[in-house]
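1. Generate a structure from the sequence data that follows.
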Amino acid sequence: MPRDHNGRVTVAPKEQLTRSSGRGRGALAAVTIGSGVAILDGSVVTIALPTIGRELDASLAQLQWVVNGYMLSLTGLILVGGSLGDRLGRRRVYLVGVGWFALASLLCAAAQSPDQLIGARVLQGVGAALLTPGGLALIQGSFREEDRAGAIGTWAGLSGIAAAAGPFVGGWLLDHGGWRGIFAVNVPICVLVVWLCHHYMPESRDEEATGPFDVVGAALGAAGLGALTYALTASGDASSLVLAVTGAAAVALMAGFLLRQARTPSPLVPLGLFRSRVFSAANGMTFLVYGALAAVLFFLVIQLQVVSGFSPMVSGLAALPITVALLLLSSRLADLSSRIGPRIPMTVGPIVCAGGVLLLVPVGEGTSFWTGVIPGMTVFALGLATLVAPLTATVLAAVADRYAGVASGVNNAVARAGSLLAVAALPPLVGLSGADYTNPTALTQGYRTAQLACAVLLFAGGVVSWVGLRGTGGRDVAVHGEGSSPADG
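-> So this is what the prediction gives:
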């Protein structure tokens, strides 16, 4: 197998992996399990917060930062993780991220105070930022072109399952190992991922990256995304002055980041990527759909517990249709999209999701779980399964392979920004603040308005796809959207 001048394995076209080979299956397992554990950890912790609060004597603000600290570092550094993988080797950076995530998980499990746990969660987010964009980039750089859509479909499906299964898995672990088990279980999983990578995953990188790494751009991007994340997530704790200053700083830092990317010869994010109509449309749809997805689940789980009277475990099971649909359909729908093009799946999927959300609007006091919740969630899940894999494949196929890590990092950052903005902005916009979430009457009114708003966002995502992805039939999307390769900025 050929190696570069540093002795690292490189991937020649004739050696690219196939999904049906043993090596291909092992490599795909490495990226899906590694990405899945990071995604699962982002959602599984929420259900454990009351237990953590009791055992560590944590305040509500501290419990919020157990979640927000992880999201802060993940969102702030995910672009850096994607770019480092392209330059230094995607497998190398992915493995560093997996190892970092495992060590941080041990620190979380051993935490003796709320502040220790928050610090460990911030470190855990750094590891997730290194490994999350690497999973998709490794698929794009390691599998042959005709197998990429199916491989990405498998990755997307299992990643979606990890996110949806979080509340259920968290409840089971709480019953059998306490809250520390939620973090400790990550360690053996990460060890398995490292073993799989070493045995099955070839190295890949952007061989054309010759300039120095954009340290200034990385700092501006991380600081800007971090400030934006803080401004969104601390709105209930910080003063108006602090929020205004933080928001202004986020705008200034992101403006500086964009200016830097336009002028440096070795940008962290080549702005020319956005000259691809397909890449821009796919990321616009990502922002709308993932923002709606996060808000739908956020409001639904609270509504089911406070108003409908279901337990946290049963409320978590409301996401079961998403798990089943993604498991059974993602790979098949990815193959279909590769044949007919992404425009129809990425248009129909969000609109079907919107229909499912409309079915969930009446959920309230006396709602039956099986007839009032599951039908709407099933329709929502079918729409989500239709759009997830084609969306991911389209983002990567719309740019040259050398930009796979950057493209994945951008799309992940956009998805998380959409989620953060929706969850932070919708409660006050629908009239919910303070302790209103404990008032069934106020909560129900806000819940129904929020779900209608989410349906509008999802429908808008379908419109963006229909307009932005015109002309993308079959494999045409692989030719950089409109047929022009993105420039470096």
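
2. For the rest of this, base every contact and every neighbour count on C-alpha atoms.
-> Noted.

3. Please identify the helix or strand for Pro345.
-> Assigned by DSSP states H and E, Pro345 belongs to helix 343-360.

4. what's that helix packed up against?
-> helix 374-397, helix 440-468 (3 or more CA pairs under 8 Å, 6 or more residues apart in numbering; DSSP states H and E).

5. and those helices, which is most packed in?
-> helix 374-397 (a mean of 26; mean count of other CA atoms under 10 Å).

6. That helix versus helix 440-468: what angle between them?
-> Orientation check (axes from the mean of the first three to the mean of the last three CA atoms, to 10 degrees): helix 374-397 against helix 440-468 gives 40 degrees.

7. What are the buried residues along the helix or strand following helix 374-397?
-> The helix or strand immediately downstream of helix 374-397 is helix 404-429, counting by DSSP H and E. Neighbour counts using 16 or more other CA atoms under 10 Å place 404-424, 426-427 of helix 404-429 among the buried residues.

8. Tell me the gap between helix 404-429 and the middle of its chain.
-> Remark: helix 404-429 is offset 8 Å from the chain centroid, using CA atoms, centre = their mean, to the nearest Å.

9. what helices or strands is that helix leaning on?
-> Looks like helix 404-429 contacts helix 60-88, helix 114-142, helix 215-233, helix 277-306, helix 374-397, helix 440-468 (3+ CA pairs under 8 Å, 6+ apart).

10. Contacts only, for Ala400.
-> His480, Ser485, Pro486 (CA atoms under 8 Å, 6 or more residues apart in numbering).

11. Verify the contact between Ala385 and Leu158 for me.
-> No - at 10.9 Å, Ala385 does not count as touching Leu158 under the criterion of CA atoms under 8 Å.

12. Look up the residues that both of those two are in contact with.
-> Leu326.

13. and the angle from the helix holding Pro345 to helix 277-306?
-> Using the same axes, to 10 degrees: helix 343-360 against helix 277-306 is 20 degrees.

14. Now tell me what touches helix 343-360 from outside.
-> The contact list for helix 343-360, computed with CA under 8 Å, 6+ apart, reads 289, 296, 337, 372-373, 375-387, 390-391, 451-452, 454-456, 458-459, 461-466, 469-470, 472-473.

15. To compare against the first, here's the next sequence to fold:
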Amino acid sequence: MSNSKVLALGVLSAAMLMTILDGSIVTVAMPAIQQDLGFSPAGLSWTVNAYLIAFGGLLLLAGRLGDLIGRRSMFLAGNTVFTAASLFAGVASGPGQLIAARFLQGVGSALAASVVLGILVTMFTEDGERAKAIGVFSFTGAAGASIGQVLGGVLTDALNWHWVFFINVPIGLVTVALALKALPNDRGIGMAAGADVLGAVLVTSGLMLGIYTVVQIAEYGWLSGRTLGGAAVSAGLIAGFLVRQATAATPLLPLRIFRSRNVSGANVVQMLTLSAMFAFQIIVALYMQKVLGYGALQTGLAMLPAAVAIGGVSLFVSAPLSTRFGARNVLIAGLVLLLVGMAWLTRLPVHATYVVDLLPMMVLIAGGGLVLPMLTTLGMSGAKADDAGLASGLFNTTQQIGMALGIAVLSTLAASRTGSQLTAGASEAEALTSGYRLAFMVATGLLVAALAVSFTVLRKPAVQAVSAPVNEPVALAI
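-> Next up is the predicted model:
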């Protein structure tokens, strides 16, 4: 791998690190933010929801715009917006200012993250080289999540919550400066090739409303008029978008991309897997703090073995295994490891021992270090060169939808079970543990479904389509 490619990979990984770091570091700082700015309990959730709605809602549009006007330009714009919004968030003095800043952070993250994979797969065209690059990229994501949990506790305790946002500013400035030098200056295929304004309005509003509806389920309930109405309108907007894409001369999302079994299947598997992994990343942390009495920093340190396991496997093991056994087979092996680990968590006791009850899952979660790089490989394998940014945006969109569904479904089920157990006379610790175990059971079922889709839908990539020259027709991997 040449020095220029190493630098480019470093820039792309730094952008991913900043995005992932921001998500996990804010979670740890939320109690301090609530106390300082006077958030209500319901209002506090919008420090996460505002970001999630903007990020998930704009990814698909941003990915296509990256193909049209140039992925480098979109990457630079996104990182610039995100860095400025982080500074805005750090100096926020009220709830409204912070929520607005978090929404702008989501916009910036969507612009940058939507094209990162498109840039990566068009720069690294050889199979072995690409596998190593994807492994490094996945390692960065895993490291960012756990570093954020630890760093959030350190910064909040040693300084104050403002610094969980300020830390993004120097990272963002360096990333933009290096990106100007390291990333190829692609011009894109031109707005005339896909400037579907109506389609953009339909899909962006539909996704934003859909994600908004999902994250509000915990407050309003599954069968409330607000939830059902929002879901119906969102579904109608998405349906209108699909009809538009089937008839438009220059569609925003050419439906041909779904002819690839690998593109379609990998996105479905990703949604199921990330919905399930929410149970590990968030609910295990809640279990440690609310049931076992761990502090924020102690919880972050307890999660470090998982980061080491995922990062080590994605960085050093996934690429050689993919080359030898194929992405689909390695994906299935990783899903099996995750399934065993999640099933282990369904037996968590009220009085747990870390080494016996939690550490085994921290090791088995290494399966994520196989799953995430292989899903990236398969999800991008059927996209044409002109659609690399679109496929990247689609892949990131299903990632956010999976996370949003995991948050809504698993947390709501856990809260419902906890409430019923408290009503029945259980102690708070027993009720919480019962709710968390139910969430782990459902997460286990989601991983079973992900395995089923992997076996029946995914195939060995027939070609590395995104490595083809721009505007040259490429056969899809069916």
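
16. picking up where we left off before, going by neighbour count, which of the contacts of Ala400 of the first structure are buried?
-> Looks like the contacts of Ala400 of the first structure have His480, Ser485, Pro486 buried, using 16+ other CA under 10 Å.

17. how about the second one, what's its match in the second structure?
-> In other words, Ser485 of the first structure. Counting by TM-score structural alignment, Ser485 of the first structure lines up with Ala475 in the second structure.

18. which element is its match on?
-> With DSSP H and E as the test, Ala475 of the second structure turns up in no helix or strand.

19. now that we're looking at the spatially closest residue to it that is not a sequence neighbour, which residues does it contact?
-> What sits nearest to Ala475 of the second structure in space, not counting adjacent residues and going by CA to CA, 6 or more residues apart in numbering, is Ala465, at 7.2 Å. Residues in contact with Ala465 of the second structure, defined by CA under 8 Å, 6+ apart, are Ser381, Gly382, Ala383, Lys384, Ala385, Val474, Ala475, Leu476, Ala477.

20. Kindly state which residue of the first structure is aligned to the second one.
-> Here Gly382 of the second structure is matched to Ala398 in the first structure, going by TM-score structural alignment.

21. so that match makes contact with Arg475?
-> No - counting by CA under 8 Å, Ala398 of the first structure does not reach Arg475; the two are 10.4 Å apart.

22. Neighbour count: the two, which is higher?
-> Ala398 (30 against 16; other CA atoms under 10 Å).

23. For that one, which non-adjacent residue is spatially closest?
-> Using CA to CA, 6+ apart, the closest residue to Ala398 of the first structure is His480 (4.1 Å).

24. Now for that neighbour: which residues touch it?
-> So His480 of the first structure contacts Ser276, Val278, Phe279, Ala397, Ala398, Val399, Ala400, Pro486 (CA under 8 Å, 6+ apart).

25. Aligned to the second one, what sits in the second structure?
-> Right, the one you point to is Val278 of the first structure. Under TM-score structural alignment, Val278 of the first structure pairs with Asn262 in the second structure.

26. Look up how far Pro461 of the second structure lies from its match.
-> Distance of Asn262 of the second structure to Pro461 of the second structure, computed by CA to CA, to the nearest Å: 7 Å.

27. what do these two both touch?
-> Leu378, Ser381, Gly382, Ala477, Ile478.

28. The second one contacts Lys460, doesn't it?
-> The one in question is Ser381 of the second structure. No - in this structure, Ser381 of the second structure is not within contact of Lys460 by CA under 8 Å, at 9.4 Å.

29. if we can go back for a sec, tell me which of the helices and strands packed on helix 404-429 of the first structure lies nearest to Ala262 of the first structure.
-> helix 215-233 (10.4 Å; CA to CA).

30. mean shift of the closest one relative to the second structure?
-> Its aligned residues in the second structure lie a mean 0.9 Å from helix 215-233 of the first structure after superposition (mean CA distance after the TM-score superposition for the first structure).

31. corresponding residues in the second structure for that helix?
-> Going by TM-score structural alignment: helix 215-233 of the first structure matches residues 197-215.

32. ok, now stretch 407-420 of the first structure?
-> Counting by TM-score structural alignment, stretch 407-420 of the first structure sits on residues 391-404 of the second structure.

33. Just the buried residues of stretch 79-90 of the second structure, please?
-> Asn79, Thr80, Val81, Phe82, Thr83, Ala84, Ala85, Ser86, Leu87, Phe88, Ala89, Gly90.

34. Tabulate these (CSV), appending secondary structure and distance to Leu315 of the second structure.
-> Output for the buried residues of stretch 79-90 of the second structure, formatted as CSV (DSSP: H, G, I helix; E, B strand; the rest coil; distance: CA to CA, whole Å):
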residue, secondary structure, distance to Leu315 of the second structure
Asn79, helix, 25
Thr80, helix, 28
Val81, helix, 30
Phe82, helix, 27
Thr83, helix, 27
Ala84, helix, 31
Ala85, helix, 31
Ser86, helix, 29
Leu87, helix, 32
Phe88, helix, 34
Ala89, helix, 33
Gly90, helix, 33
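
35. As a markdown table, the residues you listed with distance to Thr156 of the second structure would be great.
-> Compiled in a markdown table, the buried residues of stretch 79-90 of the second structure are given as follows (distance: CA to CA, whole Å):
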| residue | distance to Thr156 of the second structure |
| --- | --- |
| Asn79 | 24 |
| Thr80 | 25 |
| Val81 | 24 |
| Phe82 | 21 |
| Thr83 | 20 |
| Ala84 | 21 |
| Ala85 | 19 |
| Ser86 | 16 |
| Leu87 | 16 |
| Phe88 | 18 |
| Ala89 | 15 |
| Gly90 | 12 |
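
36. for these, which one is nearest Pro170 of the second structure?
-> The closest of the buried residues of stretch 79-90 of the second structure, once distances to Pro170 of the second structure are taken by CA to CA, is Thr83, at 8.3 Å.

37. so what's that closest one up against?
-> By CA under 8 Å, 6+ apart, the neighbours of Thr83 of the second structure are Gln105, Asn168, Val169, Gly172, Leu173.

38. Ok, Ile119 of the second structure next?
-> Neighbours of Ile119 of the second structure in contact, by CA under 8 Å, 6+ apart: Arg71, Arg72, Ala388, Gly389.

39. and it, how far is that from Gly188 of the second structure?
-> 12 Å.

40. anything in contact with each of those two?
-> Arg71.

41. still on that earlier bit, could you export the helices and strands packed on helix 343-360 of the first structure as TSV, including distance to Leu49 of the first structure?
-> Below are these laid out as TSV (distance: least, CA to CA, whole Å):
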stretch	distance to Leu49 of the first structure
helix 374-397	25
helix 440-468	21
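
42. Since that was my last question, I'll sign off now.
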